[in-house]
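Student: Have a look at this prediction, sequence included:
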Amino acid sequence: MPDWSYQTLFKPLLSRLPSRVSRSFTLGAMGGISRMPGGSFVIRTLGHMELSPLLEREAGGLRLPSPVGLSGGVDPGCVAQKALAQFGFGFAEVGPVTVRPIHSAEPIVMEPAGEAIRYPDLFENDGLDAIAARMERKEHKLPRLARLLPMPDASPEEAFGQLAAMIERLAQAGAAGFILDIASGNRDWRDVLAISERLAGLADAAGYPFFLYVPLDLPEERLRELLSLPSSAVWQGAVVGDGVAAERAGVDAKGAAGRPIIVGRQTLGLSIVQAKRLREQMGSRFTIIAGGGVHEPIDALQLTEAGADLILLHGGLVYSGPGLPKRINEAIMYETVRREPPPEPIPFWRNWGWMCLLGVGMIVGGLFAWWIGETSVLLSYDLSFLGMSAADIHRVNHHLLHFMSHDRITLAGTMISIGIVYYQLARHGQRYGLHWAKTALTTSCIVGFSSFFLYLGYGYFDPLHALAAAVLLPMFILSMRRNADRPSLRPVNLRNDRAWRRAMWGQLCFVALGFALTAGGIAIAGVGVTDVFVKADLAFLGTTPETLHEANPKLLSLIAHDRAGFGGALLCDALAILIIALWGIGEGQRWLWWTLLIGGAPAFYAGLSVHYGIGYIDFLHLLPVFVAVFLYAAGLILLYPYMMKGYPSSHR
């Protein structure tokens, strides 16, 4: 459920359901998909959440692959942990956890205007036994920090015993560290201090990092007092809470059965304040985890500037979408690399220049094929294979040369489009070591060169296509050598502004276009090596395959070669477009917007112009083309403000 589908389709639909039903359905569906064979791969692929080594962090002796963590409030029942772990997180909070279940019948209230969520009880959870059993499934490899709370009515002695029991049980279940929440829920402050003083021996015995949970609304004097105790040496760091008591947030909580809490944008200021206080009091070696109010990448950067080492996402993931961790990771990585000297440019002939030449070769080949399709249609070796002249073919069926011209011109337009896309991806993407651009080129080229064998499906060997493949294949191989990934040096999106929201619809259009063209390429190639014609083709020709076979048995082989070749080329082009749409679209990527515009135009123009030129205008036959043109045009219009945006001298 990437942002381009979440913001446009799923979020509007899910918001119409009761919040508990919506959360249960979403987490259940995601969890179910992740447990299917290949499910996690699909989730990771749709969002391209691969993490760079530059994002690795250390906290309490734990190695974290990313500084962005998942709050336990997003998935309190640990239902979809395997799926959520694919979103680009570096660690996960589990909890709150109490020794016994605490449930509430009150609804969870969404407040979209303020991007807030009101929970009826901050202690609500399924209890130690249920959560430990789910953790034991070990559905992912991310470090898990269990957030533990004593029961609300527990005495200091009882609270200490409950914490000790939960630590022992959850350590066996795979917890990597513990967040001890002893100051939430209006607990008597003397009890909080008494519990804290007894924790030193527990930490030594456990051998796991302990983090103090700091409620957002904990007064400064109490925070200083708590961290000044001799027992404060037990803390490896602190986790700043992501919510405030409802009555303290200005929400009427009278009559509430539990302890209502508000999570949302309004808490960012408090998060920044608490992070600053912790950094000032505890110094640079103390790990600070915060995330209350982080709904945009700019919020995370403000928190890190205030002193936070790690970010914990909750409400922002619900309102901004599952792509938020990736966007924050990209923003943090950009802030890291932009301060360093730029790497040495990659020489033209090392790799990317060869791909540029391959793209130019495809463009030249496409122009030549288009000229042939507009003039003689068939080359001398085609006629030699058939043992017929053009006049003989015309006598067999007066539409046949037009039909073959239609196949060859659409192939030519597709080849030109492929060449433009390849050249642009090499010059602006591969040249700078962008992983997604190299993946698009590699995937598309492998499919494209493999599709050459489709030409043999009906026993026709095309020497010109074979020569082109023999010339271009070495270029592809040379373009893949010494092709290491590099972090992007281009600014990234920081805000959920109007241009970004519109761009999600534009991205959806291009993802749909990519999938549709992929399906079309597979279908056309499949028809080419099996039935050769569809019903609309035969209606245009006014004949049958049997009649053509009787006239010349080799006619079907030649036509099948053209159809299979076009299907393979379309699939090759479609995969490049699909990977661009899934992984490449970003704010300010002007070159990519122009690539999509100029790269798509030749294929669409060729497909429509040749059909109208020869009179093959069956509506149902052309309907997929009309839909594709609509998606293409709508996507470009919606993406324009976002991708063509310029950046001021200061990115922030």
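Tutor: Yep, it's here.

Student: contacts, neighbours, all on C-alpha from now
Tutor: Fine.

Student: which SS class is A92?
Tutor: State at A92, reduced to three classes by DSSP: H, G, I helix; E, B strand; the rest coil: strand.

Student: could you pull out the strands for the stretch 101-250 of the chain?
Tutor: Along the stretch 101-250 of the chain, counting by DSSP state E, counting those that start in this stretch, strands occupy 109-111, 116-119, 144-148, 177-180, 210-214, 235-240, 243-245.

Student: My error: substitute the stretch 401-550 of the chain in the last question.
Tutor: Counting by DSSP E, counting those that start in this stretch, the stretch 401-550 of the chain forms no strands at all.

Student: which one of the strands of the stretch 101-250 of the chain lies closest to G316?
Tutor: strand 116-119 (9.0 Å; Cα to Cα).

Student: How about stretch 5-22, which residues are buried there?
Tutor: In terms of neighbour count (16 or more other Cα atoms under 10 Å), stretch 5-22 has its buried residues at S5, Y6, Q7, T8, K11, L14, S19, S22.

Student: Leaving out the residues flanking it, which one is nearest to the second one?
Tutor: The one in question is Y6. Among residues not flanking Y6 along the chain, G321 sits closest, at 6.3 Å (Cα to Cα, 6 or more residues apart in numbering).

Student: Against D309, how distant is G60?
Tutor: 12 Å (Cα to Cα, to the nearest Å).

Student: Compare those two (neighbour count), which wins?
Tutor: When neighbours are counted by other Cα atoms under 10 Å, G60 and D309 differ, and D309 comes out ahead with 22 against 17.

Student: Let's verify the closest residue to the more buried one other than its chain neighbours: helix, strand, or coil?
Tutor: Distances taken as Cα to Cα, 6+ apart place I288 nearest to D309, at 5.3 Å, with adjacent residues excluded. Three-state call for I288 (three-state DSSP): strand.

Student: ok, and here's another one to check against it:
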Amino acid sequence: MYARFAKPLLFRLDAERAHHLTMRGAALAGHLPGFSALLAGQLARPDPALTQTLWGQRFGSPLGLAAGLDKNAEAVPIFTALGFGFMEVGTVTPRPQPGNPLPRLFRLPDDAALINRMGFNNAGAQPMAQHLQAGRHAPVWVNIGKNKDTPNEQAADDYLKAVAALHARADGFVVNVSSPNTPGLRSLQAADELSRLVGAVLAEVAALRPGLPVLVKLSPDMEAGDFAASVAAVAEVGVSGLIVSNTTLSRDGLSSAARGEAGGLSGRPLEARSTALIAQSYRLTAGKLPIVGVGGIFSAQDAYRKIRAGASLIELYTALIYEGPTLPARINAGLRELLRRDGFMHVSEAVGVDVRAGG
């Protein structure tokens, strides 16, 4: 249905207009009494082999929806009913901001990719807090960032304001310091800066809602030594987990007409790089820090490679645009078959197996 009817219609529209149309439809569907529960009953059927408990939270699938699609948490009931084991909303900033000038979202169909330079466009923390009162069928993490006009020296204040506004409704926080679309933001990934920022967020969360996980999302564009230093810094300060990785500025191997657009690239071209960084993170942390792998997941095999590289959880976004809303259920079914094929009784047994085997 999606490939034959909805996708051709949506792909005739400007990418951001199609995004807003989809979000409005999903938000409205979430308000229909009983609809998201009916959808969850069809698509979100937990399998014991895929169900995990991390940070005291139950994940019915290792597959999650990455940040960037539901920026204001407007359609949580619907997205958490599609078979995702969790989702991220945001990135949200304390104050609303319009983001960068249009156009700022581009499809690269020949590369199964997107380029975005959205610039953290969102309605702000207070409206998100209201939206998060809606029901959910899986944990919802809030991806937090700083406002564009907040100097880096005061960045921690913005992250703490977001935590204060949203801690009661969030199931976790993701510290976003790796978007390429907010000037100067990526400089906060430097080990010392990152350690101070994450330490402040951890302290605020511990004071307001102890036990809530705090993860850090890293860029795929860091030099190997800088990446290792940042991983070590956040591990030492006590972060709950890593998300590897955000979008890239690389344009290697692209063929689509929009390849020269500025912004962060997501989708299939990121698959190999993000998987390699997951394996590196798993080695650096000796498998002791949970990793969420994201970048280029279009199939169960893509997801499985990231799990075998060291990811306990995985996320996608771009593939949902290209493949449609039944993709999570298809990936879950495929993961179960891949685990059985390789003799694993539970997904946790496959986490990092290639790294431990020297792959």
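Tutor: Structure received. Predicted, not measured: the structure shown is a model, and the values here were computed from it.

Student: Can I get the buried residues of stretch 5-22 of the first structure in TSV including distance to V263 of the first structure and secondary structure?
Tutor: As requested, the buried residues of stretch 5-22 of the first structure are exported to TSV (distance: Cα to Cα, whole Å; DSSP: H, G, I helix; E, B strand; the rest coil):
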residue	distance to V263 of the first structure	secondary structure
S5	24	helix
Y6	20	helix
Q7	20	helix
T8	23	helix
K11	18	helix
L14	19	helix
S19	14	helix
S22	17	helix
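
Student: in the stretch 151-300 of the second structure, which spans are helices?
Tutor: Taking DSSP state H, counting those that start in this stretch, the helices of the stretch 151-300 of the second structure run over residues 155-166, 191-208, 224-237, 271-284, 300-309.

Student: In contact with the residue nearest to D309 of the first structure, which residues?
Tutor: Counting by Cα atoms under 8 Å, 6 or more residues apart in numbering, I288 of the first structure makes contact with G237, A238, V239, V240, A275, L278, R279, G307, A308, D309, L310.

Student: Matching the last one against the second structure, which residue comes up?
Tutor: When the second structure is aligned by TM-score structural alignment, the residue opposite L310 of the first structure is L313.

Student: now swap in the fourth one and tell me
Tutor: Using TM-score structural alignment, the partner of V240 of the first structure in the second structure is V244.

Student: what range in the second structure matches the helix of greatest length in the first structure?
Tutor: Determined from DSSP state H, the single longest helix within the first structure is helix 498-528. Per TM-score structural alignment, helix 498-528 of the first structure has no counterpart in the second structure.

Student: residue in the second structure matching G88 of the first structure?
Tutor: Structural alignment (TM-score structural alignment) places G88 of the first structure against G83 in the second structure.

Student: what sits against its match?
Tutor: Counted by Cα under 8 Å, 6+ apart, G83 of the second structure has contacts A40, L43, A44, R45, S61, P328, A329, N332.

Student: Just confirm it is within a strand.
Tutor: No: applying three-state DSSP, one finds G83 of the second structure to be coil, outside a strand.

Student: Quick check: the nearest residue to N121 of the second structure once chain neighbours are set aside vs A49 of the second structure, distance?
Tutor: Counting by Cα to Cα, 6+ apart, G99 is the residue found nearest to N121 of the second structure once chain neighbours are left out, at 4.1 Å. G99 of the second structure sits 41 Å away from A49 of the second structure, taking Cα to Cα as the criterion.

Student: Is S195 of the second structure in contact with V231, as I believe?
Tutor: No: here S195 of the second structure lies out of contact with V231, judged by Cα atoms under 8 Å, at a distance of 9.7 Å.

Student: which one of these two has more residues nearby?
Tutor: Counted by other Cα under 10 Å, S195 of the second structure and V231 do not tie: V231 has more neighbours, with 25 against 22.

Student: In the first structure, what sits opposite L39 of the second structure in the alignment?
Tutor: Checking TM-score structural alignment: L39 of the second structure goes with I43.

Student: next one: K146 of the second structure
Tutor: Correspondence of K146 of the second structure to the first structure, assessed by TM-score structural alignment: P150.

Student: separation between the nearest residue to its match once chain neighbours are set aside and V192 of the first structure?
Tutor: Counting by Cα to Cα, 6+ apart, A159 is the residue found nearest to P150 of the first structure once chain neighbours are left out, at 4.9 Å. From A159 of the first structure over to V192 of the first structure the distance is 10 Å, taken as Cα to Cα.

Student: Then L400 of the first structure?
Tutor: According to Cα to Cα, L400 of the first structure and V192 of the first structure sit 88 Å apart.

Student: what would the buried residues of stretch 5-22 of the first structure look like in TSV with distance to A233 of the first structure?
Tutor: As requested, the buried residues of stretch 5-22 of the first structure are exported to TSV (distance: Cα to Cα, whole Å):
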residue	distance to A233 of the first structure
S5	46
Y6	44
Q7	44
T8	48
K11	44
L14	45
S19	41
S22	42
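
Student: Alright, I will stop here.
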